[in-house]
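S.K.: Quick one, fold the following:
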Amino acid sequence: MSQTQYDTLVSARWIITVEQDGEVLENHAIAIKDGQIAAIIPASQCASISANQRLELGHHVLMPGLINLHGHSAMTLLRGLADDKALMDWLNNHIWPAEGKHVQDDFVFDGSCLAMAEMIRGGTTTINDMYFYHAAMARAGLASGMRTFVGCSILEFPTNYASHADEYISKGMAERAEFLGEELITFTLAPHAPYTVSDATFRKVVELADKQDMRIHCHIHETADEVNNSVKELQQRPLARLQQLGLLSPRLIAAHMVHLNAEEIDIVARHGVSVAHNPASNMKLASGIAPVQQLLAAGVAVGIGTDGAASNNKLDMMAETRLAALLAKVGTLDPTAVPAATAIRMATLNGARALGIADKVGSVKVGKQADLIAIDLSALETAPAFDPVSHVVYAAGREQVSHVWVKGRCLLDARQLQTLDEAALKARGEDWRNRILAR
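M.R.: Presented below is the predicted three-dimensional model:
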């Protein structure tokens, strides 16, 4: 009987599987073949295993790659442009005007590549994005090797990309057609928010999502003003309106969801809606603290997102995961809220559930695709290591991510990017800075 020849065999001190909260395998290896996790093997048996490449990580955690459930990657080129502003001031008086002057295909491609390089170096393997010039975002995903969900933004008012809602939809669907068959590229429908999208457009989005089997990605209940203005103008809260329009379903990924009452949490759970929690962005824009513990207790799949670098400044999913755990504790005055294992599940398997890919990624399991990261815990800052699950959430930083694989392909090897040119990305970023300042 012939022995299986694996592509890669990665041995590590600890494997956090996320199959069960807190499950850790000590001194095991993951065998990768044809992009999949083919076997999980005790280190004592590895000597007899045949593999084209062997990697021994004696002080590392191996775990599923992090899933950034809400981002605007191209906005990395606007990082730090308008800090310390209220959300609507930030959007209306700073971000939207800057985008109107600069956003085009090359802006989106360059900004997205820069963002993806940052995310890969921080252990993120999947991005659920929302922006314009969707083909450029998809090309960046292919260039980087990241698993990329491309959100086709839909609004009622004109931007550089389109003039009205129907044009946003038609252009987005045409760009989607270019990338059908690309396994790592998935398009979603991304109506921006209840305050920028009409009832008629939301109905079209629901119909199209059902017809094309697409996810829907939308900002909802981000600020108190959003909710209060809806009540004042429409005599109902945004979530109630969206429920009437048929938007609430397992297809929907609701970003932010900061201002929810108990009845709304129950509605979200009953409809199978997933939530993208963005702790740093919510803090920086003073939007509030999302009721994450209550959502989780109701059975809602709550994932974690960074939002864009213009409203967060870092695309650091490890930092977001730590913040998610800490904010839940201070928000409920309960130190047991969102323990470390739950926070890791939010950043991995819950995100996969929200995106409909939990059968492929999100945990370490034989048969799933090898979207994996390695985190080096040998640093002074993470010594000693009693509990690797706790350490990943509360002690380790993104600079300790040493290796990243997506579908078995190595995107980061000993902190060195393998698919993107770091020097070229920095140069393009500086060029865009000069162009933005000149305008």
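S.K.: can we go C-alpha only for contacts and neighbour counts from here?
M.R.: Noted.
S.K.: Can you give me the first-to-last residue distance of stretch 68-82?
M.R.: Length of stretch 68-82, first residue to last, CA to CA, to the nearest Å: 23 Å.
S.K.: helix/strand/coil for Cys46?
M.R.: Three-state call for Cys46 (DSSP: H, G, I helix; E, B strand; the rest coil): helix.
S.K.: what number of residues lie near the residue lying closest to it once chain neighbours are set aside?
M.R.: Leaving aside its sequence neighbours, Cys46 sits nearest to Ala29 (CA to CA, 6 or more residues apart in numbering; 7.5 Å). Ala29 has 28 neighbours, counted by other CA atoms under 10 Å.
S.K.: what residues are up against Ala29?
M.R.: Applying CA atoms under 8 Å, 6 or more residues apart in numbering, we find Ala29 in contact with Leu9, Val10, Ser11, Ala12, Ile40, Ile41, Pro42, Ala43, Cys46.
S.K.: One more: Thr196?
M.R.: Residues in contact with Thr196, defined by CA under 8 Å, 6+ apart, are Leu155, Glu156, Phe157.
S.K.: show me what contacts Ala395?
M.R.: Ala395 neighbours (CA under 8 Å, 6+ apart): Glu381, Thr382.
S.K.: switch the cut-off to 7 Å
M.R.: Thr382 (CA atoms under 7 Å, 6 or more residues apart in numbering).
S.K.: swap in the one 3 residues further on?
M.R.: Taking CA under 7 Å, 6+ apart as the definition of contact, the neighbours of Arg398 are Gly122, Gly123, Asp316, Met318.
S.K.: Look up how far Ile373 lies from it.
M.R.: Arg398 is 11 Å from Ile373, by CA to CA.
S.K.: what do these two both touch?
M.R.: If you check Arg398 and Ile373 against CA under 7 Å, 6+ apart, the residues they both contact are Gly123.
S.K.: picking that back up, which of the contacts of Thr196 are buried, as a ChimeraX select command?
M.R.: With 16 or more other CA atoms under 10 Å as the burial test, the buried ones among the contacts of Thr196 are selected in ChimeraX as follows:
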select :155,156
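S.K.: so where do the strands sit in the stretch 251-400 of the chain?
M.R.: Along the stretch 251-400 of the chain, counting by DSSP state E, counting those that start in this stretch, strands occupy 252-256, 274-277, 302-304, 372-376.
S.K.: Relative to Glu167, which of those strands is closest?
M.R.: Across those, Glu167 has its closest neighbour in strand 252-256 (21.8 Å, CA to CA).
S.K.: Give the other helices and strands that the closest one contacts.
M.R.: Under the contact criterion of 3 or more CA pairs under 7 Å, 6 or more residues apart in numbering; DSSP states H and E, strand 252-256 touches strand 216-220, strand 274-277.
S.K.: gap between Arg433 and Ala414?
M.R.: Look at Arg433 and Ala414: by CA to CA, they are 30 Å apart.
S.K.: Could you also give me the structure for this next sequence, so I can compare it with the first?
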Amino acid sequence: MAQAPAHADQIIQARWIAPVEGPARLLNDHAVVISGTRIVDILPAAEVGRRWQATETLRLDNHLLMPGLINAHTHAAMNLFRGLADDLPLMTWLEQHIWPAEGKWVSEQFVGDGTRLAAAEMIRSGTTCFADMYFFPEAIARVATEAGLRASLFCPVLDFPTPMGQGPDDYLRLATAAADNWRHDPLISVGFGPHAPYTVSDEPLQRILTLAEELDCQIMMHVHETAGEVQGAVDAGGERPLARLARLGLLSPRLLAVHMTQLTDDEIRQVADTGTHVVHCPESNLKLASGFAPVEALRTAGVNVALGTDGAASNNDMDMLGELRTAALLAKGVAGAADALPADAALAMATLNGARALGLDQLTGSLVAGKQADIIAIDLSALETRPVYDPIAQVVYAAGREQVTHTWVAGRCLMAERQLLTLNTGRILRDTQTWQENINA
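M.R.: Purely as a prediction, here's the structure:
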């Protein structure tokens, strides 16, 4: 006697599925079965009716299903500063434009409205999880929850006053409070975000390391972003920033070192040996002329390299598909090898590697039974992505974010057929216009 089909909440059938993890690189004419927040099965579409029945079934005959993109480093609220200070080197950009603007405008309201604008852009671009390092992290958490996005929040720590506090004592107090307040939320995690070696002294860094171990959380820091940063550290203290972080014990699987454009061969080996993660932000680095991260050398050494957009004030978008293409092309130019960072590895960098860096790889980053249903669908039927010989390469080298049609996080649909389902576009545009007028004035 045939067994009755099991019940699920959703079945999504697609022309192709890119699991990113597991024995199959690409699945043709398969279905993802979702129950609650999790994937419970992935199987050929021809077999799904015999084994499963669902409350909702969606057929996507021209689409690739893949894990949601993971933006492993951004400053979401800075979307409100998009285009404010273009075509400037990093320190001029920071010291003469961004820091003064933040001092004047940043507040919980600014952070909430800016993050909401960014959340809408991320959902429409296929990002399902973002790692944020910005002021008022609980305001970011509230908007991420409203939007339905998964978020890892790294509370900023600096030696000097900002709109959020007077110094390290204030920042660490706010960080530990946020970690406590959000510790039971399934989509939110909280860690520490010391800004950079040149803005945080030894004593706060040692306290951060102790607290991170006590709370079992990650640390994110801008490291070796420019040659000037490295030379300045050598001139001031006689050692390169990475050597100082190693001396303090920060190099470990807890650390996400962002940018890392200035690395010696010995430093690459040290990063690999300590299990430190690197977050590559190619478009921001290019725009600020900061340098080129040696991605292929890092990968060859065994370093986990994730991908981030950085903030929209220095990118100027949060388009992870665009970032993915730039990363794949730039890696070839830097390495001088056409086979450097091939399409599959680039896709992993934007998904599973990001999850691994954030300590979330048991939950997300790939389409595997048992993981959270963080999924996007990309329509490859447009003339810009035809013909389709290799759907994965087509996504990396040809597809645009406007071809992302659906976005799910933990089984919840946040966008269907390009329509946002959790955020009010009209409200976001009105709030953004108000901020533009105020800042312009």
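S.K.: Make a markdown table from the helices and strands packed on strand 252-256 of structure 1 and add distance to Leu355 of structure 1 and mean neighbour count to it.
M.R.: As requested, those are exported to a markdown table (distance: least, CA to CA, whole Å; neighbours: other CA atoms under 10 Å):
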| stretch | distance to Leu355 of structure 1 | mean neighbour count |
| --- | --- | --- |
| strand 216-220 | 10 | 25 |
| strand 274-277 | 9 | 31 |
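S.K.: possible to save those as a markdown table with distance to Ala383 of structure 1?
M.R.: Converted to a markdown table, these look like this (distance: least, CA to CA, whole Å):
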| stretch | distance to Ala383 of structure 1 |
| --- | --- |
| strand 216-220 | 40 |
| strand 274-277 | 30 |
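S.K.: Where in structure 1 does the longest helix seen in structure 2 align, residue-wise?
M.R.: Assignment by DSSP state H gives helix 108-125 as the longest helix of structure 2. Mapped onto structure 1 using TM-score structural alignment, helix 108-125 of structure 2 spans residues 105-122.
S.K.: Likewise for stretch 407-425 of structure 2?
M.R.: Using TM-score structural alignment, stretch 407-425 of structure 2 corresponds to residues 404-422 of structure 1.
S.K.: Also stretch 349-368 of structure 2?
M.R.: Per TM-score structural alignment, the counterpart of stretch 349-368 of structure 2 in structure 1 is residues 346-365.
S.K.: Asp199 of structure 1 versus Val273 of structure 1, what's the distance?
M.R.: 19 Å.
S.K.: Also Val404 of structure 1?
M.R.: Distance, Val404 of structure 1 to Asp199 of structure 1, using CA to CA: 42 Å.
S.K.: and if you look at Gly299 of structure 1?
M.R.: For Gly299 of structure 1 relative to Asp199 of structure 1 (CA to CA), the value is 28 Å.
S.K.: ok, which stretches of the stretch 51-200 of structure 2 are strands?
M.R.: Under the criterion DSSP E, counting those that start in this stretch, the stretch 51-200 of structure 2 contains strands at 52-67, 69-74, 127-132, 150-157, 188-194.
S.K.: how far off strand 375-379 does the longest one point, in degrees?
M.R.: Okay, so that is strand 52-67 of structure 2. Computed by axes from the mean of the first three to the mean of the last three CA atoms, to 10 degrees, the angle separating strand 52-67 of structure 2 from strand 375-379 equals 70 degrees.
S.K.: Give the aligned equivalent of Gly148 of structure 2 in structure 1.
M.R.: Using TM-score structural alignment, the equivalent of Gly148 of structure 2 in structure 1 is Gly145.
S.K.: Which residues lie in contact with its match in this structure?
M.R.: Val406, Leu411, Thr419.
S.K.: before we move on, the earlier item: of all the strands of the stretch 251-400 of structure 1, which one comes closest to His391 of structure 1?
M.R.: It is, among the strands of the stretch 251-400 of structure 1 and with distance given as CA to CA, strand 372-376, at 10.2 Å.
S.K.: got the contact list for that closest one?
M.R.: With contact meaning CA under 7 Å, 6+ apart, strand 372-376 of structure 1 is reached by 59-65, 123, 400-406.
S.K.: after superposition, how close is it to structure 2?
M.R.: Its aligned residues in structure 2 lie a mean 0.3 Å from strand 372-376 of structure 1 after superposition (mean CA distance after the TM-score superposition for structure 1).
S.K.: buried stuff in stretch 191-210 of structure 2?
M.R.: Quick answer for stretch 191-210 of structure 2 (16+ other CA under 10 Å): 191-198, 200, 204-205, 208-209.
S.K.: Look up the closest residue to Leu327 of structure 1, ignoring the ones flanking it.
M.R.: Ile289 (7.0 Å).
S.K.: And Ala328 of structure 1, what's its match in structure 2?
M.R.: Mapped onto structure 2 by TM-score structural alignment, Ala328 of structure 1 lines up with Ala331.
S.K.: circling back to that earlier point, with structure 1 superposed, average distance for the longest helix of structure 2?
M.R.: Mean for helix 108-125 of structure 2 is 0.5 Å (mean CA distance after the TM-score superposition for structure 1).
S.K.: how about that helix: buried residues?
M.R.: Buried residues in helix 108-125 of structure 2 (16+ other CA under 10 Å): 108, 110-125.
S.K.: got it, and stretch 266-286 of structure 1?
M.R.: Within stretch 266-286 of structure 1, the residues that count as buried by 16+ other CA under 10 Å are 266-269, 271-282, 284-285.
S.K.: Just confirm Ile67 of structure 1 contacts Gly351, I think it does.
M.R.: Yes: look at Ile67 of structure 1 against Gly351 with CA atoms under 7 Å: they come within range, at 5.7 Å.
S.K.: circling back: are any of the contacts of Ala29 of structure 1 buried, and if so which?
M.R.: Applying 16+ other CA under 10 Å to the contacts of Ala29 of structure 1 flags Leu9, Val10, Ser11, Ala12, Ile40, Ile41, Ala43, Cys46 as buried.
S.K.: Closest to Thr382 of structure 1 out of those residues?
M.R.: Thr382 of structure 1 has its nearest neighbour among these in Ala12, at 16.2 Å by CA to CA.
S.K.: Aligned to the closest one, what sits in structure 2?
M.R.: So, by TM-score structural alignment, Ala12 of structure 1 is matched to Ala14.
S.K.: How about Gly305 of structure 1?
M.R.: Under TM-score structural alignment, Gly305 of structure 1 pairs with Gly308 in structure 2.
S.K.: and if you look at Ile41 of structure 1?
M.R.: Using TM-score structural alignment, the partner of Ile41 of structure 1 in structure 2 is Leu43.
S.K.: Helix or strand: which one has its match?
M.R.: Assigned by DSSP states H and E, Leu43 of structure 2 belongs to strand 38-44.
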